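Trainee: can't give you the sequence, but here's the structure:
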């Protein structure tokens, strides 16, 4: 597959504290069922952090306080058979969850699960996402436990 272009996306890492430890809410992708965090394309008229918060609501059914600056970014290859693959650069924001909904827009298309940081790194379907989580444990702890 050829890589045609670099495209920008946004993601939210939903966080909460459980027994004094940070937990990340991961969701599965719709097709390959890989574990990721909620992410999607930039939305015209919304700032990156606002678009990331919307993705968290739509894909994972959570709301909360989102960081206005990304904590980092990662790249991955989006497979789009039969179209050319895309290299995507994802700006990642933190979302401190204060509401988890029992019903949400994509609940029939995705699974969601709260995991600890080590499990999030191990499950991450995009290597760059796992690396970003692994390199920033103090940020997650400070946000939710701090």
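Mentor: Happy to help now that I have it. Keep in mind that this is a model prediction, so the values were computed, not measured.
Trainee: alpha carbons only for contacts and neighbour counts from here, please
Mentor: Will do.
Trainee: Pretty sure residue 122 sits against residue 130.
Mentor: Yes: here residue 122 reaches residue 130: they are 7.0 Å apart, a contact under Cα atoms under 8 Å.
Trainee: who's more crowded, these two?
Mentor: Shown here are residue 122 and residue 130; by other Cα atoms under 10 Å, residue 130 has more neighbours (20 against 13).
Trainee: Against that first model, consider the following:
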């Protein structure tokens, strides 16, 4: 059984041909301030919904490295990424041509050291720090919201 089929997927994903489900690598960017975890969310370019940085696989980059690259490009993050993902979530991505494709996001924790003032997508996105609880309420994807709510950096291996 493949990686995608082993995931707990929503009903509408289960009936899809496995080859039609795409994978993206996502970054859960966080910092700890006064013992409180803060999560960085960015807005999507089109709808301005709150999301985490994410993108397609990159040749010659491991999945966690691709997630860190996306965090740098989309949010100006300088930080340290963990090699092990904290989980997966499902969603539909709207492509530039308007087509919706089913995706599985593999979420990697990124401890943020600095945020650049200038970065490639600075003029296209907003970014903001939230508590885990508020960040979970801001994102649309239930699986992602649960991962954010339950995230505890002190339990990372």
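Mentor: Arrived safely, thanks for sending. Nothing here was measured: the structure is a model prediction, and the numbers come from that model.
Trainee: Give me the TM-score for these two chains.
Mentor: Once superposed, the chains reach a TM-score of 0.88 (TM-score structural alignment, normalised by the length of structure 1), with 139 aligned residues with a Cα RMSD of 1.9 Å.
Trainee: Tell me the spacing between the residue nearest the centre of structure 1 and residue 121 of structure 1.
Mentor: Among the residues of structure 1, the one closest to the centroid is residue 37, at 2.6 Å (Cα atoms, centre = their mean). From residue 37 of structure 1 across to residue 121 of structure 1, the span is 11 Å (Cα to Cα, to the nearest Å).
Trainee: What range does the helix of greatest length in structure 2 cover in structure 1?
Mentor: In structure 2, with assignment by DSSP state H, the single longest helix is helix 63-75. The alignment of helix 63-75 of structure 2 onto structure 1 (TM-score structural alignment) covers residues 48-60.
Trainee: Return the distance of the matching stretch from the chain's centre.
Mentor: For stretch 48-60 of structure 1, the separation from the chain centroid amounts to 9 Å (computed by Cα atoms, centre = their mean, to the nearest Å).
Trainee: residue contacts, residue 21 of structure 2?
Mentor: The contact partners of residue 21 of structure 2, by Cα atoms under 8 Å, 6 or more residues apart in numbering, come to 101, 102, 103, 104.
Trainee: which of the residues you listed count as buried?
Mentor: Buried members of these, scored by 16 or more other Cα atoms under 10 Å, are 102, 103, 104.
Trainee: Please tell me how far the aligned partner of residue 23 of structure 1 in structure 2 sits from residue 138 of structure 2.
Mentor: Matched by TM-score structural alignment, residue 23 of structure 1 corresponds to residue 38 in structure 2. To residue 138 of structure 2, residue 38 of structure 2 is 13 Å away according to Cα to Cα.
Trainee: Between the two, tell me which one has more neighbours.
Mentor: Taking other Cα under 10 Å, residue 38 of structure 2 and residue 138 do not tie; residue 38 has more neighbours (19 against 15).
Trainee: Excluding its own residues, what touches the helix or strand where the more buried one lies? List them.
Mentor: Applying DSSP states H and E as the criterion places residue 38 of structure 2 in strand 36-43. Strand 36-43 of structure 2 has contacts (Cα under 8 Å, 6+ apart) with 28-32, 49-53, 74-75, 125-132, 135, 152.
Trainee: Could you find the counterpart of residue 77 of structure 1 in structure 2?
Mentor: Per TM-score structural alignment, residue 77 of structure 1 is aligned with residue 92.
Trainee: related to what we said a few turns ago, from the contacts of residue 21 of structure 2, pick the one nearest residue 81 of structure 2.
Mentor: Using Cα to Cα, residue 104 comes nearest to residue 81 of structure 2 of those, at 19.2 Å.
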